[in-house]
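# Got a predicted structure here, sequence first:
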Amino acid sequence: ELTEEAKEGAFSNFPLSQNTINLLTARGVKYLFPVQVKTFQPIYDGKDVIAQARTGTGKTLSFALPLIEKLQSVSQDGRRGRAPKVLVLVPTRELATQVAKDFKNLTRKLSIACFYGGAPYKEQLDLLKSGIDILVGTPGRIKDHIQNSKLELSSVKHVVLDEVDHMLDMGFAEQVEEILGSSYKKGSENNPQTLLFSATCPRWVYDVAKKYMKDEYEQIDLIGKKTQRTATTVEHLAIQCRSSQRAGVLGDIIQVYSGSRGRTIVFCETKKEANELAMNASLKQDAQSLHGDIPQKQREITLKGFRNGVFEVLIATNVAARGLDIPEVDLVIQCSPPKDVDSYIHRSGRTGRAGRTGICICLFQRREEDLLKQVEHKAGITFKRVGVPSATDVIKASSNDAKK
């Protein structure tokens, strides 16, 4: 007896070609999953969609299937050098590789390419020369190709932004908007179909929707209220201190708010600052720094060490934090009020682990008072102003630590 899910997802309910069905069956897919069932028709019909879906729910197929069927239902353009019809933007190279693989498993006719940073340009340029139908990539590398006039996006028909919340976390908001800018004309009827997939829907998702989507987009919630992650509560504190004081105070702040075993990320503006803070003698915890001069490979090793608890404090420049999959931590410290409020909101979201209150601290100098107010206004938060930890606070925190 077929389950409800299998009945709803039966291949015969969807305009799937026999070729596609054979490829699905070969991969052991017997019917479409709920996320694919719900999104197939709207995507196939060309509607703009915001879908709230978790990774690992078969979400890639939910956009790959209808898009492939749609492209294959018209006669193929096999010209060399043809510009992609589908652009899929994803936050990490791992995801890019995975998504491209999912697309490749569904079609023998279309050319699929996967572009991410750290890979040689030459192979990517060769693929562009021979022509691409579906391009999957990370924002940085795609933007490079556009700037070097190697990638033409004005004829893209479908744009997918996958794991949008994650792209925000990683500081890609600006790059994503620059890329979209090259394929959308304001108010034009011929703008690409836009599909946004995200586990959570931060405000930026709706800002993007307003800017780039048709007014009547479909919103599909595949997470549902039942399984929502408990909204983590984050406490935002602001501590006024002079820049000369910063290094000395940092160790105490971490001791009081995170303890010697908690994980802390400190964001600062410059490489010099990151190095100075990491080498700073008053820091009682093990710290390592991440900045632009550190090669990609070493950054990944450092990040892995931080994830695995080899050291407790990561000090990163705002720029180096872009494109990093930052793990969840106990405390986030910004050394000065952030210019990029979206990234701040998301970074602060890395703190509340498993229902505990997360803490996000912003250090500011007296002259930055206005900047702080701007952040409050834009992020819709209120900073609780607290003083620099006193000696008593530090001693109390240390003895609590010892009890743990």
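Sure thing, it's come through. In this text the structure is predicted, and so the values were computed from the model without any measurement. Numbering: from 1, shown residues only.
# switch to C-alpha atoms for all contacts and neighbour counts from now on
Fine.
# Tell me the buried residues in stretch 39-50?
By 16 or more other CA atoms under 10 Å, the buried positions in stretch 39-50 come out as 39, 40, 42, 43, 44, 46, 47, 48, 49, 50.
# Make sure the fifth one is actually in contact with residue 64.
No - here residue 44 lies out of contact with residue 64, judged by CA atoms under 8 Å, at a distance of 10.3 Å.
# Give me the packing partners of the helix or strand encompassing residue 249, helices and strands only.
Element membership for residue 249 (DSSP states H and E) is helix 243-257. Packing partners of helix 243-257 (3 or more CA pairs under 8 Å, 6 or more residues apart in numbering; DSSP states H and E): helix 391-403.
# tell me the SS of residue 21?
Assigned by DSSP: H, G, I helix; E, B strand; the rest coil, the conformation of residue 21 is helix.
# Same question for residue 76.
The three-state assignment at residue 76 reads coil, by three-state DSSP.
# any idea how far the nearest residue to residue 97 once chain neighbours are set aside is from residue 185?
Distances taken as CA to CA, 6 or more residues apart in numbering place residue 114 nearest to residue 97, at 6.6 Å, with adjacent residues excluded. Distance of residue 114 to residue 185, computed by CA to CA, to the nearest Å: 26 Å.
# who has more neighbours, those two?
The neighbour count for residue 114 versus residue 185, taken as other CA atoms under 10 Å, is higher for residue 114 (21 against 14).
# alright, now check it against this:
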Amino acid sequence: MSNDENSNPEPAQGPTFDELGLADGVLQAVQAMGYEAPSAIQAATIPPLLAGRDVVGLAQTGTGKTAAFALPVLSNLDLDADPKDGPQALVLAPTRELALQVSEAFEQYAGKLPGVRLLPIYGGQGYGPQLTALRRGVHVVVGTPGRIMDHLDKGTLDLSRLRFLVLDEADEMLSMGFAEDIETILADTPATKQVALFSATMPRQIRRLSQQYLNEPEEITVKSKAATNANITQRYLMVSYPQKVDALTRILEVENFDGMIVFVRTKSETDLLAERLRARGFGAAALNGDVPQNVRERIVGQLKDGTLDIVVATDVAARGLDVERITHVVNYDLPTDTEAYVHRIGRTGRAGRSGDAISFVTPRERYLLKAIERNNRTTLAQMQWPSVDEVNAIRLARFDDKITEALTSTEKIEAFRDIVNHYARHHDVAEVDVAAALATVMHADEPLLLEAEPERPTYEDRRRDKRDRPDRPERGERRERGDQGGKRSRDTGQPMATYKIQVGKRHRVEPRQIVGAIANEGGLRRGDFGNISIRPDFSLVELPADLAPETIASLENTRISGKLIELRLDDGPRRGGGRPPRNYDDRRPRREDDRGAGRPEKKPRHKKPRD
């Protein structure tokens, strides 16, 4: 459930939240957030979960599943128990973005429950803060399967007292190759725990999980009723995260808009992005849950009267915001709930007016884009990154308009004409040069035109470049850059390279685990993987030859089966061919005692860390 899912103006047909039996503190938080009627999945799921039943919820992304399990979990927490004894609830999510979103939702719903400790655990984040929080004790852990497995292998996460386990987007986790990790986690938790499994579909693997690990679950199926307004033009731009600010800046320059709401995921991001836009010359204000009511009213008033054009907001802060001037909505951060998407873009195109909705989609968020299109029965048109020429054409047109408007002010023109003539006569300078100098002074802080320098390639540009490589370089040069013999992907045609990771058969890894871990941490798609060869102590994986430095950096701390993969380009076979010698460097350390000679050192699992 997003923060805006229950803003549907239609009267409630089912129970209200205060009729569901939620704990007082949880109910107070829900009411403080302005929610009145639960969505269909919430109304059907919360009562059996509060009663202690296992549940299988079949619903599309965006139907309000987060609140459907978060509210009953928080209501049933034992707040008198010492959190240092281990978490009471664990929520597994397929990606770090969803894990963060779910964790933020838990924080909001727990706002009236004093002392509740929540911890998101996901890859790409340092272990230090996670280990510190776990030592202090937490009530609820929200994490991705890979990182949860890492902590289990290290013995830094104790699930022996777990009471609630939630599998969110279970089908997505299985498709990413986390099936074995999920089953390992399920098997290592108490048999008495309560399990909630949520999935958009019910493939055979999900059915088997349900039958094996859930106790007579109640199966609930709900279909989303969200639909987008036909008056809204919906587009998306493929963009990497670091490019978002530049992309938004160019869109603000080339789009003809009156008022705009830019949606971000967190309160801190509203302030940061609004400040960046103001630094680039755009009038923007932040609107979030921490903004006092009088300040909010002033911002909304400025948006209505045209003294402010851009508001950067969270879902909660934009609730009930209905301003006729809003012609554009930008999803700077794509929502993980499809109904939240509908409510966001519904801020424009009201009462028969037309509107525009633009969504920024990072490569790893393609599945969210597909979910939005599928669940809302719509298609978003892909737009191209606004070019330097387009931006300059708009700037020149606006500059022309300013000149034309100034020429209509006859009295001011006469006064400045005398000044220009005086300067031109006394300095022997052409009047047109004086006018150009005045324009230069006018744009001293920022040049009128962007320089025609090589632009930062977009994601789609890089995809095209991979398909349009020049002639193959010499063998030595290919080896240097990692283009292994000119191999190309059968799916995309892009050049592939062979990378080496330090996990193999003795670590009991399978190709799906490798694909799931690298895809999740590196933001890759299935089509980016080629052949995978699992050797005794290591594995060889074909990936795009020109992996971005930020992608490689994000994979530095990735673990599979508790072991760092240490991704690097494979150097190929040693001269002379054949198998490498027995003393190659990829072995695990050997025990020093005679009895253990030749055996790999084993790590103890699931030991509680000493204080």
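All right, it came through fine. Keep in mind it's a predicted model, so treat the numbers as computed, not measured.
# Whichever residue in the second structure pairs up with residue 132 of the first structure: neighbour count?
Matched across to the second structure, residue 132 of the first structure falls on residue 138, judged by TM-score structural alignment. Neighbour count for residue 138 of the second structure, taken as other CA under 10 Å: 21.
# thought residue 138 of the second structure was touching residue 121?
No - Residue 138 of the second structure is beyond contact range of residue 121, at 11.7 Å (criterion: CA under 8 Å).
# In three-state terms, label the match of residue 132 of the first structure for me.
Going by three-state DSSP: residue 138 of the second structure is coil.
# ok, it - contacts?
Contact analysis of residue 138 of the second structure by CA atoms under 8 Å, 6 or more residues apart in numbering lists 83, 84, 86, 87, 116, 117, 118, 119.
# mind putting these in TSV, neighbour count, secondary structure and distance to residue 494 of the second structure included?
Shown next, in TSV, are the contacts of residue 138 of the second structure (neighbours: other CA atoms under 10 Å; DSSP: H, G, I helix; E, B strand; the rest coil; distance: CA to CA, whole Å):
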residue	neighbour count	secondary structure	distance to residue 494 of the second structure
83	20	helix	50
84	14	helix	50
86	23	coil	47
87	26	coil	45
116	18	coil	49
117	19	coil	46
118	21	strand	42
119	24	strand	39
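# Am I right that residue 499 of the second structure sits in a helix?
No - the assignment for residue 499 of the second structure, made by three-state DSSP, is strand rather than a helix.
# Compute the distance between it and residue 485 of the second structure, please.
According to CA to CA, residue 499 of the second structure stands 13 Å off from residue 485 of the second structure.
# which stretches of the stretch 451-600 of the second structure form helices?
459-467, 475-481, 511-522, 549-554 (DSSP state H, counting those that start in this stretch).
# want to throw those helices into CSV with distance to residue 442 of the second structure?
Below are those laid out as CSV (distance: least, CA to CA, whole Å):
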stretch, distance to residue 442 of the second structure
helix 459-467, 36
helix 475-481, 48
helix 511-522, 46
helix 549-554, 39
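# in which helix or strand would I find the residue nearest to residue 337 of the first structure when sequence neighbours are not counted?
Of all residues not flanking residue 337 of the first structure in the chain, residue 372 sits nearest, at 5.7 Å (CA to CA, 6+ apart). Per DSSP H and E: residue 372 of the first structure is located in helix 369-379.
# What range does that helix cover in the second structure?
Aligned by TM-score structural alignment, helix 369-379 of the first structure falls on no residue of the second structure.
# packing partners for that helix?
Packing contacts for helix 369-379 of the first structure, counted by 3+ CA pairs under 8 Å, 6+ apart, involve helix 341-348.
# so where in the second structure does the helix it packs on end up aligned?
The aligned range for helix 341-348 of the first structure in the second structure is empty, by TM-score structural alignment.
# packing partners for that helix?
Here helix 341-348 of the first structure touches helix 164-169, strand 358-364, helix 369-379, going by 3+ CA pairs under 8 Å, 6+ apart.
# Make CSV from those and add mean neighbour count to it.
Output for these, formatted as CSV (neighbours: other CA atoms under 10 Å):
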stretch, mean neighbour count
helix 164-169, 24
strand 358-364, 24
helix 369-379, 15
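# Reformat these as TSV; add distance to residue 254 of the first structure.
Formatted as TSV, these follow (distance: least, CA to CA, whole Å):
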stretch	distance to residue 254 of the first structure
helix 164-169	22
strand 358-364	10
helix 369-379	21
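# Any idea which of the ones you listed gets closest to residue 204 of the first structure?
For these, the distance to residue 204 of the first structure is smallest for helix 164-169, at 8.1 Å, taking CA to CA.
# Give the aligned range of that closest one in the second structure.
Aligned by TM-score structural alignment, helix 164-169 of the first structure falls on residues 170-175 of the second structure.
# Have a look at how far, on average, that stretch is from the first structure.
Once fitted to the first structure, stretch 170-175 of the second structure is off its aligned match by 0.7 Å on average (mean CA distance after the TM-score superposition for the first structure).
# How far does that stretch sit from its chain's centre?
Put simply, stretch 170-175 of the second structure sits 17 Å off its chain's centre (CA atoms, centre = their mean, to the nearest Å).
# Would you mind finding the match for residue 51 of the second structure in the first structure?
With TM-score structural alignment as the criterion, residue 51 of the second structure lines up with residue 45 in the first structure.
# What's the local residue count around the equivalent of residue 119 of the first structure over in the second structure?
Counting by TM-score structural alignment, residue 119 of the first structure lines up with residue 125 in the second structure. When counting by other CA under 10 Å, one arrives at 14 neighbours for residue 125 of the second structure.
# and what of residue 28 of the first structure?
Residues contacting residue 28 of the first structure under the criterion other CA under 10 Å number 9.
# Can you classify it by secondary structure?
Residue 28 of the first structure ends up coil, using three-state DSSP.
# ditto for residue 195 of the second structure
At residue 195 of the second structure the chain is in strand, as set by three-state DSSP.
# try the one 3 residues further on
At residue 198 of the second structure the chain is in strand, as set by three-state DSSP.
# what sits against it?
56, 57, 58, 59, 65, 166, 167, 168, 169, 170.
# Which of those are retained in the first structure?
With both residues aligned by TM-score structural alignment, their matches' CA atoms under 8 Å, the contacts of the contacts of residue 198 of the second structure that the first structure also has are 56, 57, 58, 59, 166, 167, 168, 169, 170.
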